[in-house]
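Enquirer: can't give you the sequence, but here's the structure:
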């Protein structure tokens, strides 16, 4: 949290606290957390339970991410106003970025805003990188669990399980053609099926205004990702337990990143109408390459998988060694306790013996007669 805050200047400390607050309010997740032991955590079972966090909490977490994007949009709008000679409410800006005590307390200059915009875009880029890394770990753990399960089966059961696995992979790959994200064909499909408009009447400017849902003149990350739902529905069915929704969201992220890289020429993580219209005139928009989906791009290499499994094995070995060490400590403590108990008994016996000697000495004293 402190690293994010130092590098970027965004509210990630507050953001993460809010995320934790909302997760703790989710009864299902709270119960799972309470009932999870170390073995479950080691096998990654707790992480999988995040998939079951209620819709309300998911929606709220999405809203928290949107607040971060909104801060970026606020900065860009302020920069446009300053460059256009318009007045900017500096106090309102300072209120949003009050923790940046190195800023001029009275005004934001264009260079100040440029610095903040650069920090904000770097932060969002880091957020995406971390999501990709989390997904890679998720996929490797998923494969690890599958391999471990196969080890528990006999030859016949293992053969059936492998055949079923291949059948499900082929079934998942058997889907309609996925349009290249951000291409004319892809956007026209949204225009026709989601907007209910005639594809012959497709107009990029009208399309932009229709899907700029907050009407601010930009496509932000969430507005772009919403454009790919139709494509994702060709591959993933939420009602089919064989379709992994974690993989679907990774595919959505890949699509958004690709379009951003192609269209967002000034790299401010927002797509203006001007950038969008320029992109619709490029050859890539009219005649795109085919899009390779996740099943055609394994998230990890064989070397990464070996390293991951070696790390898991080392973790298990460390845990086992820790358990052995703790058992040794317990045995030693029990031995010391027995020794202390024996010493205590000896001491009690010695005291009792002394008491008896003292009593016998007093009883055996001769009578003393006065002269």
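Expert: Great, that's in hand. Computed from a predicted structure; not experimentally measured.
Enquirer: alpha carbons only for contacts and neighbour counts from here, please
Expert: Noted.
Enquirer: For residue 87, which non-adjacent residue is closest in space?
Expert: residue 81 (6.7 Å; CA to CA, 6 or more residues apart in numbering).
Enquirer: Please tell me I have it right and the one you found contacts residue 74.
Expert: No - using CA atoms under 8 Å as the test, residue 81 is too far from residue 74 to be in contact (10.6 Å).
Enquirer: all helices for the stretch 151-300 of the chain, in order.
Expert: For the stretch 151-300 of the chain, the helices defined by DSSP state H, counting those that start in this stretch cover 155-173, 184-189, 204-211, 221-226, 229-235, 245-263, 273-279, 283-286.
Enquirer: most packed of those helices?
Expert: For those, the largest average neighbour count (mean count of other CA atoms under 10 Å) is found in helix 184-189, namely a mean of 20.
Enquirer: where exactly do the strands run in this structure?
Expert: Taking DSSP state E, the strands of the chain run over residues 218-219, 271-272.
Enquirer: name the helices or strands packed onto the last one?
Expert: Counting contacts by 3 or more CA pairs under 8 Å, 6 or more residues apart in numbering; DSSP states H and E, the secondary-structure elements packed against strand 271-272 are strand 218-219.
Enquirer: Other residues contacting the strand it packs on?
Expert: 211-212, 270-273 (CA atoms under 8 Å, 6 or more residues apart in numbering).
Enquirer: ok, now stretch 279-293?
Expert: Contacts of stretch 279-293 (CA under 8 Å, 6+ apart): 178-185, 204, 251, 262-263.
Enquirer: now do the same end-to-end measure for it.
Expert: 22 Å (CA to CA, to the nearest Å).
Enquirer: ok, structure two:
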């Protein structure tokens, strides 16, 4: 699924600067609105559907953003703040000048977040039974570097600086992590195929290999995939999706048509939507040979490629100017052929070998743990049997003692019924 990066609240963009919401959510990757005069009725602006950033501190991030946006001084400082200054923490220093009300609310938010993290730490300690408590505490804190834990009470410049840098770093690594997940997916799929072949006899393996090769050929047999972001690719969208004459193709009009939120920029989601026609040439969910997980990886590759070529200021948005400049380049008019995933295996044989070795080690460890647990179970059963035997012996001893006591309390049998004569 294409990753959505829309923002729930207005994300305003000023000349020469980025909105705080755009900044913190993937450093401007989130959708924004063009700056409008104060007199514009903002209730008529259609807000994008709220999307989770995928960060574990998403709620805290959103709440901090919401309150900072309410401070006029802080918003005005964004006018002349460029991306590198933001990343280096220069914007965070402006926190000293926000209103008392905003600072008070940020203090409260931080205390709540610190309490939440402490509850998580306590829960982890409880689960682990207190073992290696200090180490676990430090390891868990390491995951929450967006907070200054030395000051759990007030929200300071360092907190905003940490939050900006953490969100920037985490979200910029998002695509990289997705690629790694896809690689593991592909290797696991191949591993399972090879393991299945081991369960078959010679004839079965031969048929399965032939079927596998047939599926690969069928998947590779598709119409030419245009180079993403090229004139041919965009013209195809213009003609087939927009229903317009390819001879009348106009880049500026095309941009306006597909800038769906009208903010003057192509965000990642809007870019990815342009590749649907190309992907449909290769992938069909009804076909056995087509893997939809691979389709989304292909979509990601296309979007990354276009961003690398067109997004010259690296703010993860494509402006109209950047787009128009790109349409004048030779690469736009005469692009190289695009190699799809089947032409670019996600992993090397060396990586596959290491992956299978890792799986083998995990399986061995799991088997050893299973064996250890089985031995522990047998030992517990043996001990239980001993306890049951001891319990039985004790019960028998108690019953024997009770019988002896009863016998001692009764009169001798020969005296029963006898009369005594004087």
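Expert: That came in fine, so what should we check first? Remember, it's a predicted structure, so these values are computed and weren't measured experimentally.
Enquirer: Give me the TM-score for these two chains.
Expert: Once superposed, the chains reach a TM-score of 0.72 (TM-score structural alignment, normalised by the length of the first structure), with 299 aligned residues with a CA RMSD of 3.3 Å.
Enquirer: quick revisit: could I get the helices of the stretch 151-300 of the first structure in TSV, plus columns for distance to residue 135 of the first structure?
Expert: What follows is the helices of the stretch 151-300 of the first structure, written out as TSV (distance: least, CA to CA, whole Å):
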stretch	distance to residue 135 of the first structure
helix 155-173	18
helix 184-189	25
helix 204-211	28
helix 221-226	18
helix 229-235	17
helix 245-263	7
helix 273-279	29
helix 283-286	29
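Enquirer: so which of these comes closest to residue 4 of the first structure?
Expert: Distance to residue 4 of the first structure, taken as CA to CA, is lowest for helix 221-226 among those, at 19.8 Å.
Enquirer: For residue 290 of the first structure, what is the corresponding residue in the second structure?
Expert: The equivalent of residue 290 of the first structure in the second structure is residue 337 (alignment by TM-score structural alignment).
Enquirer: What of residue 265 of the first structure?
Expert: By TM-score structural alignment, residue 265 of the first structure lines up with residue 312.
Enquirer: What distance do you get for the residue nearest to residue 265 of the first structure when sequence neighbours are not counted to residue 218 of the first structure?
Expert: Sequence neighbours aside, residue 275 is the residue nearest to residue 265 of the first structure in space, at 6.9 Å (criterion: CA to CA, 6+ apart). Note on residue 275 of the first structure: its distance to residue 218 of the first structure, by CA to CA, is 9 Å.
Enquirer: Kindly report the same for residue 353 of the first structure.
Expert: For residue 353 of the first structure, the distance to residue 218 of the first structure - CA to CA - is 94 Å.
Enquirer: Between the two, which has more neighbouring residues?
Expert: Ranked by neighbour count (other CA atoms under 10 Å), residue 353 of the first structure and residue 218 place residue 218 first, with 23 against 12.
Enquirer: What does that one correspond to in the second structure?
Expert: With TM-score structural alignment as the criterion, the equivalent of residue 218 of the first structure in the second structure is residue 265.
Enquirer: Residue 311 of the first structure now?
Expert: Match for residue 311 of the first structure (TM-score structural alignment): residue 358.
Enquirer: Check the gap between that match and residue 199 of the second structure for me.
Expert: 21 Å.
Enquirer: Not counting residues beside it along the chain, what's closest to the aligned partner of residue 187 of the first structure in the second structure?
Expert: Residue 187 of the first structure maps onto residue 234 in the second structure, with residues paired by TM-score structural alignment. Computed as CA to CA, 6+ apart, the closest residue to residue 234 of the second structure that is not its neighbour in sequence is residue 274, at 7.7 Å.
Enquirer: The one you found touches residue 237, doesn't it?
Expert: Yes - between residue 274 of the second structure and residue 237 a contact is recorded at 7.0 Å, counting by CA under 8 Å.
Enquirer: Greatest separation within the contacts of strand 218-219 of the first structure: which pair is it?
Expert: Once CA to CA is applied, the contacts of strand 218-219 of the first structure give 211 and 270 as the farthest pair, at 13.6 Å.
Enquirer: Quick one: the strands of the first structure as CSV, columns for distance to residue 135 of the first structure too.
Expert: Below are those laid out as CSV (distance: least, CA to CA, whole Å):
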stretch, distance to residue 135 of the first structure
strand 218-219, 25
strand 271-272, 26
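Enquirer: hey, which of those is tucked in deepest?
Expert: By mean count of other CA under 10 Å, these have strand 218-219 as the most buried, with a mean of 24.
Enquirer: ok, now how distant is residue 236 of the second structure from residue 305 of the second structure?
Expert: Counting by CA to CA - residue 236 of the second structure and residue 305 of the second structure are separated by 18 Å.
Enquirer: cool, residue 408 of the second structure as well?
Expert: Counting by CA to CA, the separation of residue 408 of the second structure from residue 305 of the second structure is 100 Å.
Enquirer: what's the burial count for the aligned partner of residue 372 of the second structure in the first structure?
Expert: Aligned by TM-score structural alignment, residue 372 of the second structure pairs with residue 325 of the first structure. Residues near residue 325 of the first structure, counting by other CA under 10 Å, number 12.
Enquirer: same question, residue 15 of the first structure
Expert: 17.
Enquirer: Excluding chain neighbours, what is closest to it?
Expert: residue 64 (6.8 Å).
Enquirer: can you count the residues close to the one you found?
Expert: With other CA under 10 Å as criterion, residue 64 of the first structure counts 16.
Enquirer: And stretch 299-309 of the second structure against the first structure, how far off on average?
Expert: Here the mean offset of stretch 299-309 of the second structure against the first structure after fitting is 0.4 Å, by mean CA distance after the TM-score superposition for the first structure.
Enquirer: and what of stretch 384-398 of the second structure?
Expert: Looks like 1.1 Å for stretch 384-398 of the second structure (mean CA distance after the TM-score superposition for the first structure).
Enquirer: Trace that stretch over to the first structure and give me the residue numbers.
Expert: Going by TM-score structural alignment: stretch 384-398 of the second structure matches residues 337-351.
Enquirer: ok, back up a step: how deep is the residue nearest to residue 234 of the second structure tucked in, by neighbour count?
Expert: Neighbour tally, residue 274 of the second structure, other CA under 10 Å: 22.
Enquirer: Looking at the first structure, name the residue matched to it.
Expert: Taking TM-score structural alignment for the superposition, residue 274 of the second structure sits opposite residue 227 in the first structure.
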